[in-house]
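> Kindly return the folded structure for what I paste below:
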Amino acid sequence: MITSCSKEIKIERGTEGVITDIFANIEGSGPQRLFEARYSNDTIYFDIPYYYPINSDYETDLTKIIVRASISSDAKVSTPFGKPMDLTSPFSFTVVSGSGVETKYVIKARKLGDIGIADAKISFELDGEIEEVDGILINDELRFFIVPGQDMSQTKLTFSINKHATSSIESGSVLDLNTPKILTISGPGGASKNYNIVLTEPVKLEYGFGVHRKLWFKEWAEFGFGGIGAGEAEQSLAVSGDYLIIGKAGTSGNARYMVYNRFTGEYLRDMYMPFTASSGAFADSRQLIADEKGNLLAINRSLINNGLQVYRYNSPFDLTPQLMINTINNQGAGTTGLRLNVTGDLDGDAVIVSTKSSTKSFYRWEIKNGVLQSQQPTLVTVGVAKGSTFGIYPEVQYIHPTVSSNYLLAFQNGFFHVNGNTDQQIHEVNMSATFFMNALSIARFNKATYTFLGRYYSNLKTMGLSMFDITDPQMFGTPTSSSLYPLFNVFNSERLRAEQDSPGTGDIAVGYSHDGDRMQVYMLHVGSGVLAHEFTVYSQN
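Sure thing, here's the model as predicted:
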């Protein structure tokens, strides 16, 4: 006979009843984090744009703000969030923990106009020529780097502000900047900010970047792209000269390479497209990328045992691109052409890589002294323990333009530093709160070597740009808990959010300007938009 006895199971109730996350948006915006909160003890503040979108004429209605919040486990909240609520006056609510502990909060919201400033420039005459200098915004300083001793008494100042804002100095005014000036921007709702116009001698750092800023962000809809389903087609970025090219896939010969001004995001024209409806098996193109000098490569999507072609363009306006590689995808398994990466200069030494989907392999071509060594690629299989395959869109980026160089691998399960001679893992890069990753790019700037990674946080809706200083390869093994980690992971951008899960086909591209003193980095997040961020060699001090 089998007997049993019952034992009382004690459930520990939560003792903490707090808000763990809170943000706001408006009707029709789904789960987007439009308005972030500021905290002060038990008070939660929202500065709501007076108009939304900020450059529109649609005034925000504080009686219809949707607050979305997360609370600690086992807790309850006294008000149902997630539906329109009136925030024209302070709103109080309580979070009660599972054990009955109450925490009281107050939400205070106000409408403020946009008082930001963009595209600030000064121009002046120097030795009979008109010189133009871009401004850099650092907190409340509008800083211009000028060689000492220059007469700035007849300096033209131009800038852009929100159409609902006003300025104490009109854009286009000629000023005497030999003496300090203050520019005040005012907006609806009592918003106001003073910007000190500062002329300072440029102090260049001996190594790496200093002053940096967001150049622009252009939303998905502003590009005229479709939703997530249709928007999956936009999945590559390249920089050549002053131009940013966004590649749009086309399974039936309708692929496009769209050219934009990379400093403003303005559409200019389409590039010549060699993969057309009459190309048969070559009609589908997913990738167009640039080498480190701005030469462009375009590849078709090639199923196993199908043709594989790579065209080279000398610029976005090249109407007769060279068919550089014409071969067959007949090694190993898997589709290729969904991701394409190049390290180096196509006119010098370079390594070209195209990964093979749902395998642990990639194709590799080598260029020496501007000459492609073989039409036939080398099939490389990577010895990384994680994952049965690298998924659909892995990326491989060689650190130096030689096949013996170590390289980087990013795919949905991790970010790795790999030995170029043995193709075995050296390091798995330590990161926190990363759900998925794959977009990779490399840059050499002011004696430093950087890699950029597109990271998806918690889900495929939220993507950010992370920058790592890989000049010293030993830094790849730095743990996140180390005091040295900020010297390795040197920058993380704001997080872009799409309304739905993206397909994970984001991309990154890098460009340079001002004789190499500035570096611009672009990140494409499908369904959200394109973020442009600039890094300079100038010290913030």
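
> Going by C-alpha atoms from here, please, whenever you check contacts or count neighbours.
Noted.

> My guess is P90 contacts R110. True?
No. Under the criterion of C-alpha atoms under 8 Å, P90 is not in contact with R110, lying 9.9 Å apart.

> Tell me where the stretch 1-150 of the chain has strands.
19-26, 35-40, 43-49, 65-71, 76-77, 84-85, 91-96, 102-112, 118-126, 129-134, 136-138, 141-145 (DSSP state E, counting those that start in this stretch).

> now for those, which one comes closest to S236?
strand 118-126 (26.4 Å; C-alpha to C-alpha).

> In the closest one, which residues are buried?
By neighbour count on 16 or more other C-alpha atoms under 10 Å, the buried set for strand 118-126 is 119-124.

> Tell me where this protein has helices.
In the chain, the segments counted as helices under DSSP state H are 220-223, 228-231, 485-488.

> Take these and write them to TSV, including mean neighbour count.
Formatted as TSV, the helices of the chain follow (neighbours: other C-alpha atoms under 10 Å):
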stretch	mean neighbour count
helix 220-223	14
helix 228-231	16
helix 485-488	17
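
> Those helices into TSV, with extra columns for distance to G265?
As requested, the helices of the chain are exported to TSV (distance: least, C-alpha to C-alpha, whole Å):
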stretch	distance to G265
helix 220-223	9
helix 228-231	18
helix 485-488	30
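
> Here is the second sequence; please produce its structure so I can put it next to the first one:
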Amino acid sequence: MKRLSLFFIVTALAGLMLNSCKKAEKVVRNTKNDLSDIYGTIEGMGSSRLFEPIFSANRDTIYFEMPYYYPVNSDNAVDLTKIIIRSTVPSDAMVTPALGVVQDVSKPFKLNITSGSGDVRSFVVVSKKVGDVSITKAKVQYQTGASTQEIEAVIKGDDVLFYILPGTDLSAATLNLEINSHSTSSIASGSTINLSKNLPLTITGVDGRKKTYTLKAAEPVKLDYGVGINRRLWSKTAAELGFTANNEPSLAVSGDYLVTVVRTNPAVYRVFNRHTGAYIKNMPLPFSALAMQIVNDADGNLIGTTYAAKNGNFIVYKWTDVDATPVKLIEWTNNNPAGITGDGGVGRRLNIYGSVNSDAVIMSTGGQSSVIYKWRIVNGVLVKNTPDVITYKSVTGGSTTFMGYQADAQPVSTDANTDYFINYQFEIALVNGVSNERSIGFANESAVFGLFHFATDYIVFNKAKYLAIQKFVKTTSYNNAILGLYDVTESSKISLSAADPRYRTFNIYNSEEFLGATVNSNGTGDVCFGLSPDKERLQVYMLLTNGGILAHEFTKYAP
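Have a look, this model is predicted:
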């Protein structure tokens, strides 16, 4: 046993002696001393990039222009003796003085980067505090008739450009500015200005630094296709509009007005100024019954309906404007011709394409079914009271037989077998009007159409075909909604994923989240389009039950 142990010891010692005789490998030092990144921050902000560098022309001097206060509109003064500079250098390189710790940068200092091979590259770091002379936002308000309009400027360098449609009078506009709270403006925010000529405006920072801008009214370029400049017209909460809990499911446009339905029994139609959201009056109704839907056609006629459960009376009226005498358009008994085993009610949703003065197609879905009822108007005359019964054959999602209570079927032409968009809980799709099967559908992604989606409207504007969708996001309480606008002119884009680089040419606009005060238990809401009298501007309205109304405008013009 002793001999065996001795053998192992001798072997191990021999191995060590052999290894000790091997020549050490040479370490290759990195010759790079580049400064690939540098920025400044303050204590408590971790790796946040608060202050960006400015390099001299020959890149041997690094300037940091730091605000007097951080956050910039606070009263928290930036202390140049307590700044953290962070950098990124090659492996094996050394930085002197050491960075990443609190240091005094109130005076210029030399920064050396020494490569692993000993080569040194030097920079001079110069830091100073500067006043903020930027303009965060500039707007002008002006009167158009009885309404106040607002335009937000596009700031390009020293120019503050207000893109104004031809014929707009800005001789007595109100200027509203957002600048740093420690800076001053030569024209006070809230002042009346004459933008019929260019105006100089000087911003002075807390350090006396000045920058002069030029306020200009500029005429935009008219687009050959689609929409360009857009703006928020207004938004009002349910409380401001006098909504009652769960009772406002739809809205429509006629002339200068919006009309909303209050789904009580009997129903109420309320009229608002569509340019301001101001309540005007209630419309007298020719029926005393439950109603949920009102739409407008291409000529601004209002189309309102009663709600008809199975064997109930479905009546459709037309108003040429909010003061007109209603004319009965359709009267049909919902005798459930398709044999719907579920709810089968008609009138929760209504969609139209065209004008009842000439040619139009009207569609309404049967509750808890895959059935769509269709009426046609040709040369201003209803073809027949009894609807055509359509069965959508490509139902998907949680049920293979019905689309819920709030499905929309939106026709896209006045043809007898028009294609149409279907929109219900599980999909949005373009449907072939002959086969009634899906032609192409939206990508099944929450980034595309939210968690849920119901209300739909369709219009052709400046040679482009647009679909407006109300998207419910974040929660199944249905009280967080986004207005989405989609360019569906090229049907091949309809199925684009949100990750596709072309997606923004399809989903061209999304509003901010519009919040309801309480749970929208019925999942109701609506969207509709309106046009300016000259048809140069397109308005989109979104109603969120228990939330209010949002109004947005698009034009045919671009900066």
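
> Now the TM-score, please.
The TM-score (TM-score structural alignment, normalised by the length of the first structure) is 0.68; 406 aligned residues with a C-alpha RMSD of 3.5 Å.

> about what we covered before: just name the closest of the buried residues of strand 118-126 of the first structure to F317 of the first structure, please.
Among the buried residues of strand 118-126 of the first structure, and counting by C-alpha to C-alpha, the member closest to F317 of the first structure is D119, at 26.4 Å.

> gap between the residue nearest to that closest one when sequence neighbours are not counted and Y456 of the first structure?
Once flanking residues are discounted, D119 of the first structure sits nearest to F159: 5.2 Å by C-alpha to C-alpha, 6 or more residues apart in numbering. Applying C-alpha to C-alpha, to the nearest Å, the value for F159 of the first structure to Y456 of the first structure is 34 Å.

> With neighbour numbers in mind, choose between those two.
For F159 of the first structure versus Y456, the count of surrounding residues by other C-alpha atoms under 10 Å is larger for Y456: 26 against 15.

> Residue in the second structure paired with the more buried one?
In the second structure, Y456 of the first structure lines up with F472, judged by TM-score structural alignment.

> From I330 of the second structure, how far out is its match?
According to C-alpha to C-alpha, F472 of the second structure stands 33 Å off from I330 of the second structure.

> hang on, R348 of the second structure packs against A409?
No. In this structure R348 of the second structure lies outside contact range of A409 using C-alpha under 8 Å: 11.7 Å.

> Now for the two: what residues contact both?
Shared contacts of R348 of the second structure and A409 (C-alpha atoms under 8 Å, 6 or more residues apart in numbering): 364-365.

> Comparing the two, which residue is more hemmed in?
Shown here are R348 of the second structure and A409; by other C-alpha under 10 Å, A409 has more neighbours (32 against 26).

> check contacts around the counterpart of the more buried one in the first structure.
With TM-score structural alignment defining the correspondence, A409 of the second structure maps onto V396 in the first structure. The contact partners of V396 of the first structure, taken as C-alpha under 8 Å, 6+ apart, are 341, 353-355, 362, 407-410, 440.

> Ok, G304 of the second structure next?
Taking C-alpha under 8 Å, 6+ apart as the criterion, G304 of the second structure is in contact with 293-295, 316-318.

> Not counting sequence-adjacent ones, nearest residue to whatever residue of the first structure lines up with E445 of the second structure?
By TM-score structural alignment, E445 of the second structure lines up with S432 in the first structure. Closest residue to S432 of the first structure apart from its sequence neighbours, by C-alpha to C-alpha, 6+ apart: T480 at 7.4 Å.

> Map the one you found onto the second structure.
Aligned partner of T480 of the first structure by TM-score structural alignment: A498.

> Next one: its match relative to E445 of the second structure, how far apart?
As judged by C-alpha to C-alpha, A498 of the second structure and E445 of the second structure stand 8 Å apart.

> Verify the stated contact: G511 of the first structure with D517.
No. G511 of the first structure lies out of contact with D517 (C-alpha under 8 Å); the separation is 11.1 Å.

> neighbour count winner among the two?
Neighbour totals were compared for G511 of the first structure and D517, and G511 leads with 24 against 15 (other C-alpha under 10 Å).

> thinking again about what came up before, out of A498 and E445 of the second structure, which sits in the more crowded spot?
Neighbours were counted for A498 of the second structure and for E445 using other C-alpha under 10 Å; A498 has more, 18 against 13.

> So that one sits against V448, correct?
Yes. Using C-alpha under 8 Å, A498 of the second structure is in contact with V448, at 5.9 Å.

> mind listing what the counterpart of N406 of the first structure in the second structure touches?
Aligned by TM-score structural alignment, N406 of the first structure pairs with D419 of the second structure. By C-alpha under 8 Å, 6+ apart, the contact list for D419 of the second structure reads 411-413, 430-434.

> rerun that using 7 Å as the cut-off
Contact partners of D419 of the second structure, counting by C-alpha atoms under 7 Å, 6 or more residues apart in numbering, are 411-412, 431-433.

> How about R349 of the second structure?
R349 of the second structure neighbours (C-alpha under 7 Å, 6+ apart): 293, 364-365, 406-408.

> do the same with I459 of the second structure
Contact analysis of I459 of the second structure by C-alpha under 7 Å, 6+ apart lists 465-467.

> Inside strands: which ones of those?
Within these, residues falling in strands by DSSP state E are 465-467.

> Make JSON lines from these and add distance to E490 of the second structure and neighbour count to it.
Below are these laid out as JSON lines (distance: C-alpha to C-alpha, whole Å; neighbours: other C-alpha atoms under 10 Å):
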{"residue": "K465", "distance to E490 of the second structure": "9", "neighbour count": "17"}
{"residue": "Y466", "distance to E490 of the second structure": "11", "neighbour count": "22"}
{"residue": "L467", "distance to E490 of the second structure": "12", "neighbour count": "22"}
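
> In a markdown table, list those residues along with distance to G40 of the second structure.
A markdown table is the format used below for those (distance: C-alpha to C-alpha, whole Å):
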| residue | distance to G40 of the second structure |
| --- | --- |
| K465 | 49 |
| Y466 | 46 |
| L467 | 46 |
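
> Closest one of those residues to L285 of the second structure?
Distances from L285 of the second structure to these, taken as C-alpha to C-alpha, are shortest for L467 (30.2 Å).
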